[in-house]
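J.: kindly return the folded structure for what I paste below:
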Amino acid sequence: MSDAVRATTGCANLMTTQAPNVDPPRALEIARQTYGLDGPLKLLNGERDANFLIRSEQGAFVMKFINSAEDPHVTSFQTQALLHIEQHGAHLPVPRVLAALTGEFEPTVRLGEQLLTLRTVSYLDGISQNLGNPSVTLMHELGTTLAEVNLALKDFHHRAAHRNLLWDVGHAERVRPYLHCLETDQRPLVSALLDRYESHVKPQLATLRAQVIHNDLNPHNVMLDCATGTRVAAIIDFGDALHAPLINELGTALSYQFDADAADPLWQIKAFVAAYNARIPLLPNELQLLGDLIAMRMAMAITIAQWRATLYPENRTYVLRNLRTTWRNLQCLTALPEGRLTESLINACKPEAL
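T.: The predicted model follows:
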């Protein structure tokens, strides 16, 4: 088996293993025994894990039963990343890890024949970004916050940070085996983007600065204040974090900020990158690749979603909830005049942009 096939198979395992089946009464019993938490409990949506929100007298928390296919070292990496941010970015609105009554941050529990690992974190209230009110101010705040998360993680190292993950835009070629799941009209564009990525983008990524990144700043992982929906209340879900070129963080995040309905579909992207650049100045060779990474991440999103819909047809509506918008955005983005996106990104990073 080739290294490429082995990597693709390895990072797909977690995506194809069902989330743990935990019924709410048993989850509440475990919350009481393991953390001393009691109160109303609610099952949350999750792609890979079983997640429960529990509101207790001590506060609100999300208890995660981690997928059995996840490498324990990766579980530790994610927990340690959150603890590192708590130490080096205490002001940042990210979840805090709750220790079990035993003092463990990753206690284990037995459910039937399975021994599952838990991670419980503080619940940060808010509404997801897609339900809020988009504005230049919000994009500035979001860009600044993401940059500060990256600064907090800059010196964080863990052996499991170098992981195989299908959602890694730094290894976009791993989605090739799933192109048959695309609609007929989607396949030529996604294939062309992959060809350009492999010939032009990927060879240059290895030359760029790299560190641990969040790697999944989509609107469902950005919580806004409930009152106005205009301020960042939380950055959640570090489940896709990994060590990668820093510019991949923006390639992923900005792929969700394209606005095909606006007169200037790049208005959110420009405001976001200007604020990020003010905290972490972007280098010319990073900016030259950023537009390709944005498009590639969109192409990955529609490919992986449709592949997963074939695996879990009963969950098809949830898996494909963003498909139509993402495909429209990708078509609009790739229809822009050649060089316009890169030029806009460069101009946004000039001192007068903010």
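
J.: rest of the way, CA atoms for contacts and neighbours
T.: Noted.

J.: the residue nearest in space to the middle of the chain: which element?
T.: Nearest to the mean C-alpha position of the chain, by Cα atoms, centre = their mean, lies Asp216 at 1.3 Å. Using DSSP states H and E, Asp216 sits within no helix or strand.

J.: identify each buried residue in the helix ranked longest in the chain, please.
T.: If you go by DSSP state H, the chain has its longest helix at helix 284-311. For helix 284-311, the neighbour count (16 or more other Cα atoms under 10 Å) marks 286-309 as buried.

J.: kindly report the same for stretch 71-84.
T.: By 16+ other Cα under 10 Å, the buried positions in stretch 71-84 come out as Val74, Thr75, Ser76, Phe77, Gln78, Thr79, Gln80, Ala81, Leu82, Leu83, His84.

J.: could you also give me the structure for this second sequence? I'd like to compare it with the first:
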Amino acid sequence: MTSYELCLRIWMWCGWNTELTQHVHDSPHGVPVPAPLPAADGRTLVPIRDEAGQDRLARLMTFTAGTPLDSTGSSPRERERVGEILAKLRHATAGFRHPADDKLCAWDVRHLPALRPLLSRVADPAQRKVLTAAFTRFTQVAEPVLPQLRTQLLHNDFSRSNILVDHDDPAFVTGIIDFGDAVHTAIAVDVSTALLNQLPRDAAQRPVDDLFADARDVLHGYLRFADLTETELAVIPHLVMGRVVARALITLHRAALIPGNTTYILRNTEQGWGQLAWFLDRTPDEISSALL
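T.: You can find the predicted model right below:
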């Protein structure tokens, strides 16, 4: 790929991301997102050259007030509000189309099998053993079901850091940000990402019987506004596990490539070992029934 082709692709990705945010903002589903603001000439993406002489794309968005959910707690009812917004966001993105919406995203867990080469690069033998066991289970249990799942354009990164909240606001959720990983993928994948981000972070130090206790609140809220089939509900827990595996493989690999930024890159990786232990301590059938 030439540098010109790369610039065109980046422009397309940035452009469609901005267009998607505007589409959600304008939808009738009531999802709170920042609005792109046009420049004087009407463009929402403006090429600039920074002080270092690097070519950049700049955009301006309206400010969205709130506290990132990963900086505060939440009650069961507030988590249900989170699920309700996820469902409404699914409806808001359903009608959007763009040439870049089928981009290959490493964080789309449907593509976890393509990350297999990263297993051999995990330096810690114990971690490599756990990841290999979970990876194998994913390919045996979840991968065969993937072609059966309904797909559409989805946010694909409904993490607590991308959800702004206000405990004094009856709606609780005041904003959804960061559409950078949005992609055409399975509805079940999008839900699994949201549920993953509600799992206990200290499962290794404080083992639990029900890893999905808090996540189930989100699911209850989601199902008020959007449906899931029995097949989707059965595979979602396995997709959650797959996302934990993907997160470990991607972040461990990136940390090895960029050792000066390991604290940031690995900030969510450590919690995954306790979560994977929970999954691997149970049979695939037990996992499949976790949300049914």
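
J.: quick check, distance from the longest helix of structure 1 to the centre of its chain.
T.: Remark: helix 284-311 of structure 1 is offset 12 Å from the chain centroid, using Cα atoms, centre = their mean, to the nearest Å.

J.: stretch 121-131 of structure 1 now?
T.: For stretch 121-131 of structure 1, the distance to the chain centre is 14 Å (Cα atoms, centre = their mean).

J.: state the span of structure 2 onto which it is aligned.
T.: Using TM-score structural alignment, stretch 121-131 of structure 1 lines up with residues 61-71 of structure 2.

J.: re earlier: what is the equivalent residue in structure 2 for the residue nearest to the centre of structure 1?
T.: Checking TM-score structural alignment: Asp216 of structure 1 goes with Asp157.

J.: would you agree its match is in contact with Thr185?
T.: No - contact status for Asp157 of structure 2 versus Thr185: not in contact, 11.7 Å apart, counting by Cα atoms under 8 Å.

J.: which one in structure 2 is aligned with Asn329 of structure 1?
T.: Using TM-score structural alignment, Asn329 of structure 1 pairs with Gln275 in structure 2.

J.: which SSE is its match in?
T.: helix 271-280.

J.: tell me the helices and strands packed up against that helix.
T.: helix 125-137, helix 230-257 (3 or more Cα pairs under 8 Å, 6 or more residues apart in numbering; DSSP states H and E).

J.: can I get those helices in JSON lines including distance to Leu86 of structure 2?
T.: What follows is these, written out as JSON lines (distance: least, Cα to Cα, whole Å):
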{"stretch": "helix 125-137", "distance to Leu86 of structure 2": "27"}
{"stretch": "helix 230-257", "distance to Leu86 of structure 2": "15"}
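
J.: what's the closest of those to Thr174 of structure 2?
T.: helix 230-257 (25.4 Å; Cα to Cα).

J.: could you point out which element follows the closest one?
T.: Following helix 230-257 of structure 2 in sequence, per DSSP H and E, is helix 262-265.

J.: Provide the aligned range in structure 1 for that following helix.
T.: Using TM-score structural alignment, helix 262-265 of structure 2 pairs with 316-319 in structure 1.

J.: the matching stretch vs structure 2 - mean distance after superposition?
T.: Following superposition, stretch 316-319 of structure 1 is found to deviate from structure 2 by 1.0 Å on average (mean Cα distance after the TM-score superposition for structure 1).

J.: any idea how far that stretch is from the middle of the chain?
T.: For stretch 316-319 of structure 1, the distance to the chain centre is 18 Å (Cα atoms, centre = their mean).

J.: repeat for stretch 195-214 of structure 1
T.: On Cα atoms, centre = their mean, the centre of stretch 195-214 of structure 1 falls 18 Å from that of its chain.

J.: quick check: buried residues in the match of helix 262-265 of structure 2?
T.: By 16+ other Cα under 10 Å, the buried positions in stretch 316-319 of structure 1 come out as Val319.

J.: what lies in contact with that stretch?
T.: The contact list for stretch 316-319 of structure 1 (Cα atoms under 8 Å, 6 or more residues apart in numbering) reads Ala305, Gln306, Arg308, Ala309, Thr310.

J.: circling back to that earlier point, looking at the helices and strands packed on helix 271-280 of structure 2, which is nearest to Val145 of structure 2?
T.: Nearest to Val145 of structure 2 among these is helix 230-257 (7.5 Å), distances taken as Cα to Cα.
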